[in-house]
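> Okay, sequence plus prediction incoming.
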Amino acid sequence: MKALVLSGKKIIFVVSGFVLVVAALFAANSFWNGSIPTFSESNSETVRTINLVTGEFKAEKPNGEEIEAYRWDPGTIFAEEGESFKLSIYGVNGQEHPFMIEGTDKKGVVKQGSETVVDLKFDKEGVYRLICTTHADIENDGPMIAYIVVD
């Protein structure tokens, strides 16, 4: 039977590997313990809130004419079929934005400097549009439309 012989180089290699593994585990543990989840499973006790704001783009054309467009930000949100959630919409740009959500009876107005909260639940998959009725097309500085994608 051969005896296990460890040279100085082998000992340094094994100890270095062990130290590296311990350091990696410590770093990973520190990273994940302090992390904040950006996605979580919904539970029936908590209603998820999705935050939106009103925004505006302005530009000047070569002839000096100013153009602008309003938008919801984010422009696309995702929800699960049957999930109850809230849209919390804060008015930043524009005096007010009357809105409707296609396929629902939900309507309201978002006013600058104020929050408007809308309770929603979609029982059918699809894409539903949140439309500002003041800025519904290009002629009226739009279209100011956000898409609610329900899977």
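Thanks, I have the structure now.

> Every contact and neighbour count from this point should use C-alpha atoms.
Will do.

> List of residues touching the longest strand along the chain?
Determined from DSSP state E, the single longest strand within the chain is strand 48-60. Outside of strand 48-60, the residues within contact range by CA atoms under 8 Å, 6 or more residues apart in numbering are 42, 66-74, 84-94.

> Please repeat the previous calculation with a cut-off of 6 Å.
For strand 48-60, the surrounding residues in contact (CA atoms under 6 Å, 6 or more residues apart in numbering) are 66-73, 85-93.

> Can you flag which of those belong to strands?
Secondary structure from DSSP E places 66-73, 85-90 of these in strands.

> Just say helix, strand or coil for Gly17.
Classification of Gly17 using DSSP: H, G, I helix; E, B strand; the rest coil returns helix.

> likewise the one 3 residues further on?
When the structure is reduced to helix, strand and coil (three-state DSSP), Leu20 reads as helix.

> what number of residues lie near it?
By the criterion of other CA atoms under 10 Å, Leu20 has 12 neighbours.

> Tell me the spacing between it and Asn29.
Counting by CA to CA, to the nearest Å, the gap from Leu20 to Asn29 is 14 Å.

> can you check Phe57 too?
In this view, Phe57 and Asn29 are 43 Å apart by CA to CA.

> residues in contact with the nearest residue to Glu115 once chain neighbours are set aside?
Sequence neighbours aside, Tyr90 is the residue nearest to Glu115 in space, at 4.4 Å (criterion: CA to CA, 6 or more residues apart in numbering). Counting by CA under 6 Å, 6+ apart, Tyr90 touches Val53, Ser114, Glu115.

> second one coming, line it up with the first:
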Amino acid sequence: MQFIVVKKKNIVTWLALFVVVLIGGFLYFMSTESEPAFGFLQDSKSEDVRDIHMITAEFTMTMENGKTMDAYRWDPGSIFIEKGEKVNLKIYGINGSEHPFYIEGTDIRGTVKKGEETVVPLQFDKEGVYKIVCTIHQGEHHQAPMIGYIYVD
């Protein structure tokens, strides 16, 4: 009979220790500066700014007649932002020496240079589709315009 009582005390002790470690681990991870992977654990601060990363990319194709065709693009070509959300669009120049750009419907202009990162703070008050357009790679003299799309809803 005494043997059974000792086992029950050990089980209760181990269970209590497990609960303390579980609660301690949860409190530790909640107190760190890292962002949780699950949205319901995240503290929703109005000053949170989301980073969206984009690059400049180039594609070259040789056609059957031997002529080459180049196409530049923003990659990803489409991004999605909530109305009123604060975003840092971080564009890194990979291909092309520079890409002067503007975002239609805004006063935002800038230049992405090869080997550098350009940070564009964004916050849209109106829903819609906004185009980010490279001024060098647009128009009739380029086979494929360099246009990206920012969807705001």
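Thanks, I have it. All values derive from a computational prediction rather than experimental measurement.

> circling back to that earlier point, just the buried ones among the contacts of Tyr90 of the first structure, please.
Among these, those classed as buried by 16 or more other CA atoms under 10 Å are Val53, Glu115.

> that older thread, of the ones in strands among the contacts of strand 48-60 of the first structure, which is the most crowded?
Ranked by neighbour count (other CA under 10 Å), those have Tyr70 at the top, with 24 neighbours.

> Trace that residue over to the second structure, please.
Alignment note (TM-score structural alignment): Tyr70 of the first structure maps to Tyr72 of the second structure.

> coming back round to it: can I get the ones in strands among the contacts of strand 48-60 of the first structure in a markdown table including distance to Ala146 of the first structure?
Below are those laid out as a markdown table (distance: CA to CA, whole Å):
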| residue | distance to Ala146 of the first structure |
| --- | --- |
| Glu66 | 24 |
| Ile67 | 21 |
| Glu68 | 17 |
| Ala69 | 14 |
| Tyr70 | 11 |
| Arg71 | 8 |
| Trp72 | 6 |
| Asp73 | 8 |
| Phe85 | 16 |
| Lys86 | 15 |
| Leu87 | 12 |
| Ser88 | 13 |
| Ile89 | 12 |
| Tyr90 | 14 |
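
> Looking at those residues, which two lie furthest apart in space?
Glu66 and Phe85 (38.0 Å; CA to CA).

> Using just helix, strand and coil, how would you label Trp14 of the second structure?
Each residue gets one of three states, and Trp14 of the second structure gets helix by three-state DSSP.

> Let me fix that, I meant to ask about Phe99 of the first structure.
Once three-state DSSP is applied, Phe99 of the first structure turns out strand.

> Wait, it touches Gly108, no?
Yes: contact criterion CA atoms under 6 Å: Phe99 of the first structure and Gly108 qualify, at 5.4 Å.

> mean deviation of the longest strand of the first structure from the second structure?
Strand 48-60 of the first structure, aligned to the second structure and superposed, deviates on average by 0.4 Å (mean CA distance after the TM-score superposition for the first structure).

> corresponding residues in the second structure for that strand?
Residues 50-62 of the second structure are the counterpart of strand 48-60 of the first structure, counting by TM-score structural alignment.

> Nearest to Gly142 of the first structure among the contacts of Tyr90 of the first structure?
Nearest member of the contacts of Tyr90 of the first structure to Gly142 of the first structure, counting by CA to CA, is Val53, at 15.2 Å.

> ok so, going back, out of Phe99 and Gly108 of the first structure, which sits in the busier spot?
Higher neighbour count among Phe99 of the first structure and Gly108: Phe99, with 20 against 14, using other CA under 10 Å.

> Please say which position in the second structure that one maps to.
Residue pairing (TM-score structural alignment): Phe99 of the first structure is matched to Phe101 of the second structure.

> now that match, nearest residue through space, not along the chain?
Cys134 (4.3 Å).
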